[in-house]
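Trainee: Take this sequence and fold it.
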Amino acid sequence: MDNIVKELQEANVGKVLVNEPLSKHTTIKIGGPADVFIEPDSIESLKKTLEIIKKHGIKWRAIGRGSNLLVSDKGIEGAVIKIGNGLNHMELDGTTLTVGAGYSIVSLAVQIARKGLSGLEFSSGIPGSIGGAVYMNAGAHGSDVSKVLTKAHILFDDGTFEWLSNEEMEYSYRTSILQKKRPGIVVEATFQLTEGDKTDISAVMKKNKEYRRDTQPWDLPCAGSIFRNPLPNYAGQLVEKSGLKGHSIGGAKISEMHGNFIVNAGNAKAQDVLDLIQFVKEKIYTIHGVRMETEVEIIGRM
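Mentor: Just a heads-up that it's a prediction; the model follows:
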């Protein structure tokens, strides 16, 4: 591993750290160390990083701002590439927006609203980056990324770049082709927005943000929604009907505010969260006959 670290540092790709705790990089504040942690400072540095990693034949994965992510207590083998401030550029041409994958989706939504552009109101209050949102088709309040994205710039495992259209992203509920068929890193995304009234747009965003603040436990570390909604049911409602709100295992606790959130109530381990997820799955299947699937991505050494 020393050789790859030295080569990455000599290539000046950005921040390179060894045995970096992923608890520092996830919104639930849980996760063991990454063997090597890299935060590239540009798209070119990202490409160079992947070239070096591939040359050495080590495992890798990309992360954004760490929401919707549960990293195991044993950490992650190989390299973790964080898509952060080095890829947070933005270019606006009329109503066409191209933005780097490292950009905060909350910050972007606020800036776009101030310009009187509509389309990202749904994302008000959603934690995470543009890259993560595009990767998993993030959404809320009846809309999602697939409604406004026109194309996404992807760096694939073989080192090639490609722009994928909305149709080629094969979007469905919280899913894209990047999860199903063609693993890759979102580098940039282009959105088609519409002109609107600044006051109306801001009012919708304020309402969405207040709803999240009043119904979701962002005062404690959490990963966001734990389960996919097993439509026509809703995960949070099933948890509540089953009397599971407030149930805890170790430092992990089902939120009293929202049944589909597990919070880090104090020094929780990933195993606590995993045990609590399994407990919920078994209880809801026993009571309601519904099989729950996780929305949060679970990664690392198990």
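Trainee: C-alpha only now, for contacts and for neighbours.
Mentor: Fine.
Trainee: so how far is stretch 150-169 from its chain's centroid?
Mentor: 18 Å (C-alpha atoms, centre = their mean, to the nearest Å).
Trainee: Then stretch 145-154?
Mentor: Relative to its chain's centre, stretch 145-154 lies at 15 Å (C-alpha atoms, centre = their mean).
Trainee: With stretch 97-114 instead?
Mentor: Worked out by C-alpha atoms, centre = their mean, stretch 97-114 lies 15 Å from the chain centre.
Trainee: residues of that stretch that come out buried?
Mentor: For stretch 97-114, a neighbour-count test (16 or more other C-alpha atoms under 10 Å) marks 97-106, 108-110, 112-113 as buried.
Trainee: what about that stretch, start to end distance?
Mentor: 14 Å (C-alpha to C-alpha, to the nearest Å).
Trainee: Same check on stretch 152-171?
Mentor: Per C-alpha to C-alpha, the first residue of stretch 152-171 is 12 Å away from its last.
Trainee: So what touches that stretch?
Mentor: Applying C-alpha atoms under 8 Å, 6 or more residues apart in numbering, the external contacts of stretch 152-171 come out as 47, 50-51, 134, 137, 146, 149-151, 176-178, 182-190.
Trainee: Contacts only, for Ser72.
Mentor: Listed by C-alpha under 8 Å, 6+ apart, the contact set of Ser72 reads Ile30, Gly31, Gly32, Ala270, Gln271, Ile298, Ile299, Gly300, Arg301, Met302.
Trainee: how about the third one, what does it touch?
Mentor: For Gly32, the set of contacting residues under the criterion of C-alpha under 8 Å, 6+ apart consists of Pro21, Leu22, Ser23, Val71, Ser72, Asp73, Lys74, Gly75, Ile76.
Trainee: again, but for the fourth one
Mentor: Under the criterion of C-alpha under 8 Å, 6+ apart, the contact partners of Ala270 comprise Ile30, Gly31, Leu70, Val71, Ser72, Asp73.
Trainee: Here is a second sequence; please produce its structure as well for comparison:
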Amino acid sequence: MKEKIKQTLTEIDIRFDEPLKDYTYTKVGGKVDYLAFPRNRYELVRIVEFANQEQIPWMVLGNSSNIIVRDGGIRGFVIRMDKLNSITVSGYTIEAEAGANLIQTTQVAAHHSLSGFEFACGIPGSVGGAVFMNAGAYGGEIAHILVSAQILTPKGYVETLDARDLTFGYRSSILQENGAIVLSAKFALKPGNHTAIKQEMERLTHLRELKQPLEYPSCGSVFKRPMGHFAGQLIMEAGLKGHRIGGVEVSEKHAGFMVNVANGTAQDYEDLIAYVIETVATHSGITLEREVRILGDSLK
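Mentor: This next block holds a predicted model:
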């Protein structure tokens, strides 16, 4: 299959048996069969059409900030959207391709004195991933500002969906069910005071640095917020701050995060997540629900 891919998908950047731990925020993850970096939509569609034709599984990963890739890696194609990263401003609207860096997109908004995107100024990840999971922080979320998204269906068709068609929920969207991928997203913002916008972004960035363990590899916020509670507080009350399995531990700085402190593995993450869910349920009667996505094959 390697030769067929090289002959058919000519001039597309495709790497074989690539370790995904080199691309994830957790610094864990086994090898992927074919890692593709399309430069434009034409190349992306060619990859998807080829994969469908050859019945090879495929998936798109943003910049892998809220996922754990298992140690056995991923079969088939993983498509990285890094090179589809243009950001354009028209009036009070920003349109960004799926591979655009979310933090950079908020900075472009601030540069044009556009308000409404400040909440996302410290969220790592891509625009496509942010739409996929309705990313949010500090009372704001993507659903509040999204106008529409261009998507690629699993069969390779391009469609435009209005925000309401994406059926946004807390850290969820219809994209998590229908297998479509984001190509670009359009956001409606409001004119604002440049200095005030920058100050708010600095305030939120300072809060994030103060509270979150940004000095270690992590998968971001591990659990969804339980109704009427905070996951980090429940984990702390269960006495789990600093609890370690293998090389991964519950952060001493913020118990809602798990950090890779000593060459941990994806299995360490999974085991620690399971242990935390079980211990918190025993302690408080509340069952935590995972926010982080776990992908690929385990070695077990």
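Trainee: What ranges does the stretch 201-300 of the second structure have for its helices?
Mentor: Applying DSSP state H, counting those that start in this stretch to the stretch 201-300 of the second structure gives helices spanning 231-237, 266-284.
Trainee: Let's have these in TSV, adding distance to Leu35 of the second structure.
Mentor: Formatted as TSV, the helices of the stretch 201-300 of the second structure follow (distance: least, C-alpha to C-alpha, whole Å):
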stretch	distance to Leu35 of the second structure
helix 231-237	34
helix 266-284	19
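Trainee: Quick one, which of those helices gets closest to Leu114 of the second structure.
Mentor: Each of the helices of the stretch 201-300 of the second structure has some distance to Leu114 of the second structure by C-alpha to C-alpha; the shortest is helix 231-237, at 32.4 Å.
Trainee: What's the local residue count around Ala143 of the second structure?
Mentor: Close neighbours of Ala143 of the second structure, defined as other C-alpha atoms under 10 Å, add up to 25.
Trainee: which residue in the first structure lines up with it?
Mentor: For Ala143 of the second structure, the aligned position in the first structure is Ser146, judged by TM-score structural alignment.
Trainee: Most neighbours among the contacts of Gly32 of the first structure, which one is it?
Mentor: Neighbour counts for the contacts of Gly32 of the first structure peak at Val71, which has 29 neighbours (criterion: other C-alpha under 10 Å).
Trainee: Contact partners for that one?
Mentor: Val71 of the first structure neighbours (C-alpha under 8 Å, 6+ apart): Leu22, Ile30, Gly31, Gly32, Ala270, Ile298, Ile299, Gly300.
Trainee: repeat for Ala137 of the second structure
Mentor: Phe119, Ala120, Ile123.
Trainee: How about Lys206 of the first structure?
Mentor: Contacts for Lys206 of the first structure (C-alpha under 8 Å, 6+ apart) come out as Ser124.
Trainee: Under the alignment, what does it map to in the second structure?
Mentor: So, by TM-score structural alignment, Lys206 of the first structure is matched to Glu202.
Trainee: so how far is Ile123 of the second structure from its match?
Mentor: Distance of Glu202 of the second structure to Ile123 of the second structure, given as C-alpha to C-alpha: 13 Å.
Trainee: and if you look at Gly91 of the second structure?
Mentor: 24 Å.
Trainee: out of those two, which sits in the busier spot?
Mentor: Ile123 (19 against 11).
Trainee: Next one: the residue mapped onto Tyr173 of the first structure from the second structure from Phe132 of the second structure, what distance?
Mentor: In the second structure, Tyr173 of the first structure lines up with Tyr170, judged by TM-score structural alignment. The gap separating Tyr170 of the second structure from Phe132 of the second structure is 11 Å, by C-alpha to C-alpha.
Trainee: who has more neighbours, the two?
Mentor: Phe132 (23 against 14).
Trainee: wait, doesn't the more buried one sit right on Asn178?
Mentor: No: with contact defined as C-alpha atoms under 8 Å, Phe132 of the second structure does not count as touching Asn178 (10.9 Å).
Trainee: Tell me where the stretch 1-150 of the second structure has helices.
Mentor: For the stretch 1-150 of the second structure, the helices defined by DSSP H, counting those that start in this stretch occupy 2-8, 41-53, 102-111, 127-132.
Trainee: So which of the ones you listed is nearest Leu207 of the second structure?
Mentor: helix 102-111 (15.4 Å).
Trainee: That closest one against the first structure, how far on average?
Mentor: On superposition with the first structure, the mean distance recorded for helix 102-111 of the second structure (mean C-alpha distance after the TM-score superposition for the first structure) is 1.0 Å.
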